[in-house]
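1. sequence unknown, structure follows:
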């Protein structure tokens, strides 16, 4: 609504890498959870040192959390940061926002993890995010008021566009500060469930979970293909079910086209490949 381009930063990166992202993206606002304020502060310092006089301090907004050390928030506010709730109070509830003039305008910028070189950026547009935000709930059978337990970080393809999906559905986001088995099970018992990674398909099914396998990448805004489960597979042995569920090749409703190509000739080939013969261990 503000016309800004979102750039969710991987909190597992070190300060020099984050400094590169902030500088490369020309960030003007930095929003950080108070747990990660020291990391953000170090990155901003490095950015300033590397800018050679062209550094313009961004607006620094810190999101407070009573579950964190209150000293970190106090320290942040003492260094010129603005607390998130206070920042929201400065907004205008009557602001007449407008959609972008062009649906192909950028909505977000995501960086891949650089291994031998600096990270590369993937720019996403409003049209793609809109289609994925509506496509996801259709594929996953989500209805109004859905409850979503987050184990997927937003720096992975903007959380597969589910932040927008949940807003469209008037849903509830359940967030964990630490993604641990105990916290996940506690949240499931108290609130709802979420899809676990496909690498634990068999083990999860043995524990009573119904797992849906999807595949995607940054350029497709997250998952864009899914394993469409067939009712006749329900009676098959668990290992066979896991092998079938390890496939994903049915396109999302929002994906325009999907095909299989010969990597040498780049010509389409029949979709008749063998089932994966993976080994599963509980």
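-> Yes, it's here. Bear in mind that the values here come from a model prediction, so they are computed numbers and not experimental data.
2. from here on, just use CA atoms for contacts and neighbour counts.
-> OK.
3. residue 148 looks like it's in a strand, true?
-> Yes: membership of residue 148 in a strand is supported by DSSP: H, G, I helix; E, B strand; the rest coil.
4. now it: closest residue in space, sequence neighbours ignored.
-> residue 173 (5.2 Å; Cα to Cα, 6 or more residues apart in numbering).
5. who's in contact with that neighbour?
-> Residue 173 sits next to 147-150, 166 when contact means Cα atoms under 8 Å, 6 or more residues apart in numbering.
6. likewise residue 1?
-> Contacts of residue 1 (Cα under 8 Å, 6+ apart): 97-99.
7. next: residue 242.
-> 201-202.
8. how close does it sit to residue 210?
-> 11 Å (Cα to Cα, to the nearest Å).
9. for residue 37, same thing?
-> 38 Å.
10. so the two - more neighbours on which side?
-> For residue 37 and residue 210, the more surrounded residue by other Cα atoms under 10 Å is residue 37, and the numbers stand at 21 against 12.
11. below is an additional structure, to be compared with the one above:
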């Protein structure tokens, strides 16, 4: 997903990062509404993508055009290894094989107009059909750079991915990290144990997370924690403010939480709750 946030725009295409927690009918709606021509899917979720495509095919029938399917192999996951073979048997190309087909002499060009679309994001459609928000290249740039300023990010940042990249393009932190040549640590599953391990063993200094993740970190069983923390770890949380009790516990352990609020449409954090000296 992180690579796609660079490769897709550099090829002149538009990103649509899909929430893996959605069901097949909803994903089918997104694929149809966005006119997706290429689908890159992890082998764990290939059958979910296939179900969505079947719904779309049954609905559109003669107008259905099968998208190019690219499946990402990951031997570290606990899922049926035959999923990959099944996907390839259904016409999908394995991701690394797909990359080998690329032209090493390809010279990418910036968009002719900075207002051109770079990404399309959707709501989950809780009460009705999902609604889309378009992010343009200029907006992505503004959001990515404002993240650096808002959070005073250092060049030595080691960023832990607890915020899903499908969530508003991870608040544009994909591009932020590249801008300051930070280090990325990716988790397949977000758990308190995984967070503590990344901090203690991989040098994580910053991560973004919702209140529910912060709650799981402060209430993790002793066997899942590695305390004391080797350094102050900075967290950005957004949306509804975390409960004061959670913030207090986080600060006691050694986390420093920044609470921000913003919208994709306003290009980055609109407000931030700055810490007072006291």
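-> Now that the structure is in, tell me what you want to look at. Just so it is clear, the structure is predicted and the values come from calculations on it, not from any experiment.
12. just give me the match in structure 2 for residue 128 of structure 1.
-> Alignment note: residue 128 of structure 1 maps to residue 139 in structure 2; criterion TM-score structural alignment.
13. same check on residue 17 of structure 1?
-> Looks like residue 17 of structure 1 aligns to residue 26 there (TM-score structural alignment).
14. tell me which stretches of structure 1 form strands.
-> Listed in chain order, the strands of structure 1 (DSSP state E) span 29-33, 59-63, 82-83, 106-111, 121-125, 147-149, 172-174, 214-217, 222-226, 250-251.
15. nearest residue to residue 210 of structure 1 other than its sequence neighbours?
-> Per Cα to Cα, 6+ apart, closest to residue 210 of structure 1 is residue 204, 7.6 Å.
16. wait, isn't that neighbour in contact with residue 198?
-> No: using Cα atoms under 8 Å, residue 204 of structure 1 is not in contact with residue 198, being 9.1 Å away.
17. so what sits against both of the two?
-> Contacts common to residue 204 of structure 1 and residue 198, judged by Cα under 8 Å, 6+ apart, are residue 211.
18. how much space separates the counterpart of residue 58 of structure 1 in structure 2 from residue 238 of structure 2?
-> In structure 2, the residue matched to residue 58 of structure 1 (TM-score structural alignment) is residue 67. For residue 67 of structure 2, the distance to residue 238 of structure 2 (Cα to Cα) stands at 35 Å.
19. quick one: which of these two has more around it?
-> Taking other Cα under 10 Å, residue 67 of structure 2 and residue 238 do not tie; residue 238 has more neighbours (19 against 15).
20. so how far is residue 50 of structure 2 from the more buried one?
-> Taking Cα to Cα, one finds residue 238 of structure 2 at 33 Å from residue 50 of structure 2.
21. cool, residue 182 of structure 2 as well?
-> 35 Å.
22. thought residue 194 was touching residue 216 of structure 2, still the case?
-> No: counting by Cα under 8 Å, residue 216 of structure 2 stays clear of residue 194, with 11.4 Å between them.
23. more neighbours: which of these two?
-> Taking neighbours as other Cα under 10 Å, residue 216 of structure 2 and residue 194 compare with residue 194 leading, 18 against 14.
24. give me every residue that touches that one.
-> By Cα under 8 Å, 6+ apart, the neighbours of residue 194 of structure 2 are residue 187.
25. if I look at the aligned residue in structure 1 for it, how far off is residue 203 of structure 1?
-> Correspondence of residue 194 of structure 2 to structure 1, assessed by TM-score structural alignment: residue 183. Between residue 183 of structure 1 and residue 203 of structure 1 the distance is 19 Å, computed by Cα to Cα.
26. ok, residue 135 of structure 1 next?
-> From residue 135 of structure 1 to residue 203 of structure 1 the distance is 28 Å (Cα to Cα).
27. repeat for residue 128 of structure 1
-> For residue 128 of structure 1, the distance to residue 203 of structure 1 equals 34 Å [Cα to Cα].
28. and the residue nearest the centre of structure 2?
-> residue 165 (0.4 Å; Cα atoms, centre = their mean).
29. tell me how far it lies from residue 115 of structure 2.
-> For residue 165 of structure 2, the distance to residue 115 of structure 2 - Cα to Cα - is 22 Å.
30. and for residue 82 of structure 2?
-> With Cα to Cα as the criterion, residue 82 of structure 2 and residue 115 of structure 2 are 43 Å apart.
31. before we move on, what about residue 36 of structure 2?
-> Distance, residue 36 of structure 2 to residue 115 of structure 2, using Cα to Cα: 21 Å.
32. could you do residue 32 of structure 2 as well?
-> Taken as Cα to Cα, the span from residue 32 of structure 2 to residue 115 of structure 2 is 24 Å.
33. between these two, which one's more packed in?
-> With neighbours defined as other Cα under 10 Å, residue 32 of structure 2 and residue 115 compare such that residue 32 has more, 18 against 12.
34. how much space between that one and residue 67 of structure 2?
-> 11 Å.
35. residue 188 of structure 2 now?
-> For residue 188 of structure 2, the distance to residue 67 of structure 2 - Cα to Cα - is 26 Å.
36. thank you, goodbye.
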